[in-house]
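predicted coordinates and the sequence they were generated for:
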Amino acid sequence: MAKIGIIGAGTWGTALAVLLNNNGHEVMIWSIIPEEVEMLRTKRQHEKKLPGVILAPNIDVTGDLEDAMTDKDILVLAVPSPFTRSTAHSMRAFCKEGQKIVDVAKGVEEKTLMTLSQIIEEEIPQADVAVLSGPSHAEEVGKCIPTTCVVGAHSRETAEYLQNIFMSKVFRVYTTPDMLGMELGGALKNVIALAAGMADGLGYGDNTKAALITRGIAEIARLGIKMGGIPETFYGLTGIGDLIVTCASVHT
C-alpha cells in the first residue's frame, strides 16, 4: 500500500482518487477551493464536475497543502494546466528529496511552450517527475470503465513502480521513457480535436473526421519528432489513441 496525495480535486483528481483507493492505497485529496473541500467531505462526490462518482469514506479531503503532501510516497498533480506552475511553486517548500510526482494534466505553457513536466522540474528540482497520459476520460475512469494509459518517467524503476501503483483489472498501464513525446501528443491533439468539432458543427460526416484524424496525427508526429519525441509514441496510446478519444467523444 502506498500513501498518495492528489493535488487537485477536479474530474481527474476525483476519478484517480477512486481508482487508487480501489487499488488499496491510502488516498488524500487536496483542493484550494474551500467550497470544494466541504462538498467532497460532506457529499462524497463532486456534484458539479463528476456527479455519481462516489468517494469511499476512507478517502480524506483537505484544504491544507502541507497536510496533503506530508509523508506521501506519491503526489499526483491534477490541477488544470494553466495552474501547474503556480501550484508546483507552492508545493516546493513541502517536497522532500526524490519525491515522486505524477502529472496527469495535458498542455504546454503558453508563454514558454514548456511541457508540464518541465515546469514541475523547474519549480521542484528535487522531485522525481513522471507523467500519466493516454485516451482516458475521467468520467469513465471514475465509473471503472476499462481504460488504458501510459506512464512516462526518466528511469525504468520509477515507471514500473508507478505502473504497479495505478494498474488494476480495469486500468491497464504501459511504460515509456518518452515523456516529451507523450506530453506533446496530449497537447497537440487538441488542435485537431477542435477541427473535428467544427466539422461536426458544419454537418460533415465520418469521411471528414477520418481524414482529420489520420492527417492530423501525421502532422502531430512530424512536429513532435522534430521537437525530440520518439516516432512510436505518436502512433500509440498517447498519440493516435488520445486523438481518437478526443475527436470522437461526447465528453469532450
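Yep, it's here.

for the rest of this, base every contact and every neighbour count on C-alpha atoms.
Will do.

can you tell me how far the nearest residue to Val27 once chain neighbours are set aside sits from Leu132?
Taking CA to CA, 6 or more residues apart in numbering, and ignoring the residues beside it in sequence, Val27 has Ile4 as its nearest neighbour in space, at 5.0 Å. For Ile4, the distance to Leu132 equals 15 Å [CA to CA, to the nearest Å].

re earlier: hang on, isn't the residue nearest to Val27 packed against Trp30?
No - taking contacts as CA atoms under 8 Å, Ile4 lies outside contact range of Trp30: 10.9 Å.

where do the helices sit along the protein?
Assigned by DSSP state H, the chain shows helices spanning 11-22, 34-43, 65-69, 84-91, 116-123, 138-141, 156-166, 179-201, 206-226, 231-234, 242-248.

use this one as the comparison:
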Amino acid sequence: MSDIVVAPAWVTERLGDADVRLVDVREAWEYDGIGHLPGAVNVPFDSFRSADGGEAGMLPGAEVFGDLLSAAGIENDDHLVAYDDTHGVFAARFLVTAELYGHPRERLHLLDGDFSAWQREGEVSREAPTVDPSEYHAAYDPGGPLVEMDTVEAALSDPDTVVVDTREQWEYEEGHIPGAVRLDWLELVDQDSRGLRPVEEIRAILRERDIDPERRVVLYCNTARRISHTYVVLRHLGFTDLAFYEGSLTEWEAEGGELETV
C-alpha cells in the first residue's frame, strides 16, 4: 500500500519536519475560528479554482497557483498533506491541481479522514504559523492525467479501458456517457471514521464494477472535486494508468457526443 493516503499517526510523527507541509483547504473562517492542525497553512478551496482563468477545466492558471503556494511558504520539493472537513474531497482537488502544475506525485498526500476526525484525538491549534514566502514555480503539464473529449471517445471502444462516472445514481440515470460504469466517490468513504473504508471493502466495490488495476481508467463527473477524490484513492490502491475528463456532459453533447439514460 502506498503513502498517498496517510493516517493521522503518519502525520503526527512528522509534525515539525521542515519538508512536510500541512495544507488546510477550508475557508479562512473555519481555519481561524474552529482551529486547524498544528503548523498547517490555509489555502482555501475557492482560491485554486476558476471557471475561466486556467489552462483547462477549473484550474486557476499556473501563475495564480504558483503565487498561492509561494505566499503559503511551500517549496516545490515539499511533501504536501492536504485535508478539509468533508471526507477529503476538497483536499483531493488541491492535490490533483498541484500534480497538474508539476508538483512531484510521490510528495502529495491526503489525510485519511478530515478535520473533524482529527479533532477527536489530535491536537488542534488556532495560531497560524509564521510563514516565509517561497518562490514556488508552477507549470501546467499538458501530458498529465487531464484529457480532452477525443481521449474519452477513443476509450469507449478500447476493451482494456473502463470509463467511470463518479456522480450520484440519479445523475447517472438522467444521462451518462455510453458504457460508463458508476462509482459514487462516497461509496469509498466510511461515514463513521470520515476516512476511507477498509481497503478490501474498496477493492470489492471496484471488482463489482470491473474496475481493475490492470485496465486503464478514465474518470468523469460534473464536479472536479469528486473526480479528484476517486483519482487519489485509485492511485493509493496501485492503479497506474489513470486519466480524467473535466468537460461537462452539456459540452459533451454540444460536441456531438451521445448520452445513455437508465
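Ah, there it is. What you are looking at is a predicted structure, and each value in this text was computed from that prediction instead of being measured.

please state their TM-score.
Superposed pair, TM-score by TM-score structural alignment, normalised by the length of structure 1: 0.30. Supporting alignment: 132 aligned residues with a CA RMSD of 5.9 Å.

sorry, back to before: make CSV from the helices of structure 1 and add distance to Val173 of structure 1 and mean neighbour count to it.
Rendered in CSV, the data for the helices of structure 1 read as follows (distance: least, CA to CA, whole Å; neighbours: other CA atoms under 10 Å):
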stretch, distance to Val173 of structure 1, mean neighbour count
helix 11-22, 13, 23
helix 34-43, 27, 15
helix 65-69, 24, 20
helix 84-91, 24, 18
helix 116-123, 19, 21
helix 138-141, 13, 19
helix 156-166, 6, 17
helix 179-201, 14, 21
helix 206-226, 22, 17
helix 231-234, 14, 20
helix 242-248, 14, 22
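
neighbours of Arg14 of structure 2, how many?
12 (other CA atoms under 10 Å).

not counting sequence-adjacent ones, nearest residue to it?
Using CA to CA, 6+ apart and skipping the chain neighbours, the partner closest in space to Arg14 of structure 2 is Val20 (7.0 Å).

and the one you found, how close does it get to Ala28 of structure 2?
21 Å.

didn't Val233 of structure 2 look like it was pressed against Val89?
No - counting by CA under 8 Å, Val233 of structure 2 stays clear of Val89, with 10.5 Å between them.

of these two, which one has the most company?
A direct count of neighbours by other CA under 10 Å for Val233 of structure 2 and Val89 places Val89 higher, at 23 against 20.

residues in contact with the more buried one?
For Val89 of structure 2, the contacting residues are 225-226, 228-229, by CA atoms under 8 Å, 6 or more residues apart in numbering.

now the residues you listed in CSV, with neighbour count?
Conversion of the contacts of Val89 of structure 2 to CSV gives the following (neighbours: other CA atoms under 10 Å):
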residue, neighbour count
Arg225, 21
Arg226, 23
Ser228, 27
His229, 26
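
can you pick out the most distant pair from these?
Between any two of those, the greatest separation by CA to CA is 6.3 Å, found for Arg225 and His229.

what sits in contact with each of these two?
89-90, 92-93.

highest neighbour count among these?
Sorting those by how many neighbours each has (other CA under 10 Å) puts Ala92 first, at 31 neighbours.

I'd like to know which elements the host helix or strand of Leu22 of structure 2 is packed against.
Using DSSP states H and E, Leu22 of structure 2 maps to strand 20-24. Judged by 3 or more CA pairs under 8 Å, 6 or more residues apart in numbering; DSSP states H and E, the packing partners of strand 20-24 of structure 2 are strand 41-42, strand 79-83.

where's Arg93 of structure 2, which helix or strand?
For Arg93 of structure 2, the element it lies in under DSSP H and E is helix 89-100.

got the angle for that helix vs strand 79-83?
150 degrees (axes from the mean of the first three to the mean of the last three CA atoms, to 10 degrees).

next, the angle from helix 89-100 of structure 2 to strand 20-24.
130 degrees.

helix or strand next in line after helix 89-100 of structure 2, which one?
strand 108-111.

just after that following strand, pick out the following helix or strand.
Downstream of strand 108-111 of structure 2, the next assigned helix or strand under DSSP H and E is helix 115-121.

and the next element down the chain from that following helix?
Going down the chain from helix 115-121 of structure 2, the next helix or strand is strand 146-147, by DSSP H and E.

hmm, back to that, now render the contacts of Val89 of structure 2 as a markdown table, adding secondary structure and distance to Glu173 of structure 2.
Shown next, in a markdown table, are the contacts of Val89 of structure 2 (DSSP: H, G, I helix; E, B strand; the rest coil; distance: CA to CA, whole Å):
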| residue | secondary structure | distance to Glu173 of structure 2 |
| --- | --- | --- |
| Arg225 | helix | 21 |
| Arg226 | helix | 18 |
| Ser228 | helix | 22 |
| His229 | helix | 22 |
